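Peer 1: Fold the following for me, if possible:
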Amino acid sequence: MFPTQTGISHSGIGARDVVREVLDACQKESIDVFLYYSMVFNNDCYQEHPDWRILDSAALASRQKAGGSDVLGGRYGVCCPNTAYRQFVFDQLREIAQRYPDCSGFFLDMVFWPEVCYCPSCRDRFKRETGLDLPLVINWGMPEWEAFQNSRESWLREFARQANEVIWSVLRKPVLHQFGATPRPWSSGFTEKMADYADLIVGDFYGGLEQESFICKYFKSIASEKPFVYITAACDSSLAEHTAYKSREALLAHYSTVLAHGGGFMFVNPIEPDGEIGSQIYEDMKWVFQKAASLETDKSGELLYDAAVLFHQESQIDLLDNGSEVEKRSHRQPHLEASVKAFELLIQDHILCGVISSAEIHRLKPGQILFCCNVERISAKECEEIAAFVKKGGSAYLSGTTDLKLLEKFGIIGQGEIGVNNTYVRFQDPEKWNAACKGIVSCYHPLCRILDTGKADILAMAMLPYPETSEKFVTIHSNPPYEMTNYPAVLYKRWEHGRIIYTACDFESNSKYLHRQIFRKLIKKLPFELSFACNAPWTIETIVLKFANKYRITFLNHLQEDRTVKVENIHCRLEGCCAKKVLLLQEHRELPFATSRGGTEFTLPVVYEFSAVEVYT
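Peer 2: As a prediction, the model looks like this:
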């Protein structure tokens, strides 16, 4: 969109410098402008330089593949940063930085692998650095495959770091890196370590409010002292939509959720091919910004949580893919699925919940509870930190295919699997867990074979269904439980001053009522302290930020994005806080309160879309 010396200018702009026009116009209105650059997606380079293309193991490039994912399938040309394309990108970034030194900063998008690349440049570099050929078959746990994935991740970080250095060699302005690849599987090569190269953490997402709350908490963790910005589409509900806009109420729900976490918000609006933009959406956003202005006051607070879900990006794998060719991988993400569903159940029960990165494990305190759900690829250092947390008085819930290295830290030895796609666990005390099903709960995956419990309390044993063939089975639609094994499936264990539960069945992943109730009952066996309690219905999420002299409690009333039901008289108690004043933020009026036993109690009169209270200490 400017007369470039290093690339191709848009044919529709002639000699105009549209970037300069927009930059000057925004600066007149005191609007910050960050210059956007797509780092891997480049159709012109893809067309002009076939040797720059990302190639899969069959030597197919992105626009040669029929169908495919949101990235592949014909529309997008993606280029490999291990080719000469890298230097092209750096030349462009240098030119842009020199041409627009008065910009506010840079937004570098798409620094991830859209596909597992087997281009000659990647093959040569991997051979040169490791002496190995690129593996074609997935095999987590094997040195050759682990080396390949480690290289893919480090190559991306190097690309991001060098891009920053090119920009900063011209001018020192903030650089934003796109973290929208956060929920993507291992093939993206994107990890939380990319935060080291970003002045701000920014990501665009197009899921629901539960995803937004999860991501905001994770961004809060990896950002540390840095700001974070959550981006979503003004259209409903992806960039592929062009005319169907979200309602004002839905936009307000997204905006208030980000502000409740102390983040910044940005919405993406499509531009017509002739350059026109719709005016109504900007009127809607003006209404949204005014409606939630009270939450814009302070964004520096620390997120308070009693439960922490570990979101471990290196565990975005599926062990069932072992032995499969790369192009035939499942794209399943057991860790993400289990972590998000555990998170949703916790916030529904008004347990203050954080989503933490592995870098935050050492910050956990006694009295908190950590959830490691299908954490399949964890380092020895992280295992040590989790064990130290439990030893000092923390609680941990470990589930499913969580790395055996971590189980061994607690004296639990596992080896191999039991069953295939249909297994069961049977609780030792059916009356306590669920009498209606005789304490037998279905699983939908193989179970870890536990060989030694390390003197744990066995809560449930593994069971197998009736054997079946394609022609012979017991019942027409299901495979009922049949054979009790000698292998434990759910364990409870005291470990120094702390407690753990390991369950071979990831109950949290299943949305069925029975599995949700089992998950909740297991949590109740683990001791942890509640910093905040209220009697709000499950449709309301509570978020607490801690400041130097106050707490801010936000109540998000999100039954649906564009529909709310008024909730009245929510009684709340905040522990560890003897308040001097309780202020209803939107109305800027004080609420009556009482202090007792080191805590503060108050009643929130009403919540519509959201409400916020500040408790001053």
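Peer 1: going forward, measure contacts and count neighbours with C-alpha atoms only.
Peer 2: Noted.
Peer 1: What is whichever helix in the chain runs longest packed up against?
Peer 2: For the chain, the longest helix by residue count, based on DSSP state H, is helix 143-168. If you count contacts as 3 or more CA pairs under 8 Å, 6 or more residues apart in numbering; DSSP states H and E, helix 143-168 packs onto helix 85-99, helix 120-130.
Peer 1: Alongside the first, I'd like the structure of this one:
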Amino acid sequence: CCPNSPYRDFAVAQTEELCRAYPFNGIFFDMLFWPYVCYCDYCRARFEREAGAQPPEVVDWHNPTWMAFQRARERWMKEFAGELTAAVRRARPSMTVTHQMSPVLHGWVLGMPYSLAEHCDYCSGDFYGPAIQQSLVCKIYEAISTRKPFEFHTSRCVHLWDHVTMKSAARLETQASLAPAHGSAFMFIDAIDPEGTLNRGVYERIGRVFAKLAPYEPYLGGSLTADVAIYVSPESRFDFRENGVPVNRQAPGASNMSLAASMPHLNAVMGAAKALQEAHLPFAVVTPANLAALHRYRVLLLPDVLVMSDAEIAAIRAFVAQGGALYASGRTSLVAENGVPRADFGLAEVLGVSYQGTGATGLSFITPREPALASVVEPQDHLIHHGGQLQVVATTAEVLATVTLPYYPETGGTVLRPSFASIHSNPPGPTGSAPAVCLARWGQGLACYAAGAIEAEEHAISRDLVAALVRRLQGGPARVEAEAPRFVELTVFAKEAEQRLNISLVSLRDAEEPLPCRAAVRVRLRRGERPVALRALPSGEAHPYDEPAPGVLHFVVPDLETLRLFELEYEVNR
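Peer 2: Coordinates of the predicted model:
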């Protein structure tokens, strides 16, 4: 039912009636989004009133009218959510209100803006992808939720389409453990059985997981702290390859069911998150709503951001000018928020490169030219890249790697191409000179540009290169670092008023049984800070540590299976 139709008044009245009649503690509005692009008489008339045009029926992300229609759809849905929240407030002011916020990782069709969170007491949503998806969502919710804790839910079965196959106890525990690691609430979903019965064994298994995690709750809180942040652009949840496709032939483009987003920006965001997690670099998320918080971070990642406003560009320029470091990839800052391509990158001066053209659109390679970068990928001489690389020239930047094309183009051939240099694979051709990775100094900061979204590639070696570039941009060690297997995530929450840090290690290993492993953590205290105690939570028992250098604390976790949480208390010498 369209929220621009009389259905809106019905839904608002029904909400108010229910909340007055029943003493609910809280309400969760599920699936408040567009299931399709609506062209009913109400939507057509409203868009014509507001924009002076008919809503386009062919996708064109370079058409300002299409962009205006998409923004209108988001604005109308947010307005509807606001009216529902207001109805609850009128009927029962003490009730908590939230709306389904899982579309933060969905495509544009659903038309849910991140700013809808303004009408939620806290963010809440269900997701069904791997653990890294949950980790990223927690950080998005941390950035946009008006209050904490936010809430994450997922199914007790392997996915929503399976009513009976339950996740293993280890997987249930892994997913639930990411909640205390991010200071969030957590809920398992059990689909209703038509017979109305409950499976006691299911709830006993879930109960054992919650019994392990409940003792952590008194120690949670604080604010997520990190040296690195990933920029997530709600307006970039689309793909330019959709241009020219009639709306009635569009698929939703993404879901909360899997890791793949089928959208270049979100694919790159997910890859960047995985690269940082595997490198044990704590990270946060920045969106347009919290751009003012950029000063908290040393490095900002802009993963193939498809559209950027002048205001976003100005904020990022100021961040770098004042000493921040930037990693940007692909089309970042090339297209304005109304879809109109800029003549050059909006951040061209900062990045030290200038846009020349589309460049390699299919298979290509990244060839490190600088010894330090080459050492990251050795013994390989090249990194394979499938997502295309823009053609740029370095204006003030140093070229760290170049684009190498395959021996023969990927187009027009078959499995056995008419011209080929290897029977199945297409090897790199002669080394090219076009920049693939560049590094520039601007103002007091640094900027690294990658002509293609390296972070979106599936291979670990590509993520290793991204992590190496981030470490270089940091200009020194992070406040908290860890040495552990790739599947371990490190998160840090600061309680400044209590002079404590919560340091958590979570195994994201997706397996039936946990694999115990060893981890070592290094904390660099700020000037004037001195450690008082390191406690293992929830027991509160002292955990051994040493101080290998002034202001540096080091401790070992020999037995990490799923979750370990530590509280570091420090004092400040004034």
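Peer 1: Check the helices and strands packed on helix 143-168 of the first structure for me and report the most buried one.
Peer 2: Neighbour counts (mean count of other CA atoms under 10 Å) averaged over each of those peak at helix 85-99, with a mean of 18.
Peer 1: follow-up on the earlier one: for the helices and strands packed on helix 143-168 of the first structure, which one sits closest to F148 of the first structure?
Peer 2: Nearest to F148 of the first structure, of all those, is helix 120-130, at 7.6 Å by CA to CA.
Peer 1: okay, the closest one sits on what stretch of the second structure?
Peer 2: Using TM-score structural alignment, helix 120-130 of the first structure lines up with residues 41-51 of the second structure.
Peer 1: tell me the average deviation of that stretch from the first structure after fitting.
Peer 2: With mean CA distance after the TM-score superposition for the first structure, stretch 41-51 of the second structure departs from the first structure by a mean of 1.8 Å once superposed.
Peer 1: which other residues reach that stretch?
Peer 2: Outside stretch 41-51 of the second structure, the residues within contact range by CA atoms under 8 Å, 6 or more residues apart in numbering are N4, S5, A53, Q54, P55, A68, F69, A72.
Peer 1: ChimeraX command for the buried members of these?
Peer 2: The buried subset of the contacts of stretch 41-51 of the second structure, as determined by 16 or more other CA atoms under 10 Å, is captured in ChimeraX by this line:
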select :4,54,55,68,69,72
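Peer 1: what's the farthest-apart pair in the contacts of stretch 41-51 of the second structure?
Peer 2: It's S5 and A68 that sit farthest apart of the contacts of stretch 41-51 of the second structure, by CA to CA, at 20.2 Å.
Peer 1: just the angle between the longest helix of the first structure and helix 120-130, please?
Peer 2: 110 degrees (axes from the mean of the first three to the mean of the last three CA atoms, to 10 degrees).
Peer 1: Helix 143-168 of the first structure: which residues count as buried?
Peer 2: Here helix 143-168 of the first structure shows 144-145, 147-149, 151-157, 159-160, 163-167 as buried, counting by 16+ other CA under 10 Å.
Peer 1: and what of stretch 126-137 of the second structure?
Peer 2: D126, F127, Y128, G129, A131, I132, Q133, Q134, S135, L136, V137.
Peer 1: and if you look at stretch 207-218 of the second structure?
Peer 2: So for stretch 207-218 of the second structure, counting by 16+ other CA under 10 Å, buried means V209, F210, L213, Y216.
Peer 1: Repeat that for stretch 370-378 of the first structure.
Peer 2: L370, F371, C372, C373, N374, V375, E376, R377, I378.
Peer 1: out of the residues you listed, which are inside strands?
Peer 2: L370, F371, C372, C373 (DSSP state E).
Peer 1: what's the counterpart of the last one in the second structure?
Peer 2: Using TM-score structural alignment as the criterion, the counterpart of C373 of the first structure in the second structure is P303.
Peer 1: which two in the buried residues of stretch 370-378 of the first structure are spaced the farthest apart?
Peer 2: Farthest-apart pair in those is L370 and R377; separation 16.7 Å (CA to CA).
Peer 1: Outside of the host helix or strand of L553 of the second structure itself, list whatever touches it.
Peer 2: If you go by DSSP states H and E, L553 of the second structure is part of strand 552-560. Residues outside strand 552-560 of the second structure that contact it (CA under 8 Å, 6+ apart): 505, 507, 516-525, 531, 544-548.
Peer 1: In contact with the aligned residue in the second structure for I518 of the first structure, which residues?
Peer 2: Using TM-score structural alignment, the partner of I518 of the first structure in the second structure is L465. L465 of the second structure is in contact with L373, V376, V377, counting by CA under 8 Å, 6+ apart.
Peer 1: what sits against the first one?
Peer 2: If you count contacts by CA under 8 Å, 6+ apart, L373 of the second structure has them with L400, A401, L465.
Peer 1: what does R494 of the first structure give?
Peer 2: Residues in contact with R494 of the first structure (CA under 8 Å, 6+ apart) are A456, I500.
Peer 1: What is the aligned counterpart of it in the second structure?
Peer 2: Using TM-score structural alignment, R494 of the first structure sits opposite R441 in the second structure.
Peer 1: Now V58 of the second structure. Nearest residue, chain neighbours left out?
Peer 2: What sits nearest to V58 of the second structure in space, not counting adjacent residues and going by CA to CA, 6 or more residues apart in numbering, is P246, at 4.2 Å.
Peer 1: what's next to stretch 84-94 of the second structure, contact-wise?
Peer 2: Contact partners of stretch 84-94 of the second structure, identified using CA under 8 Å, 6+ apart, comprise 11-13, 15-17, 19-20, 25, 95, 97-98, 119-120.
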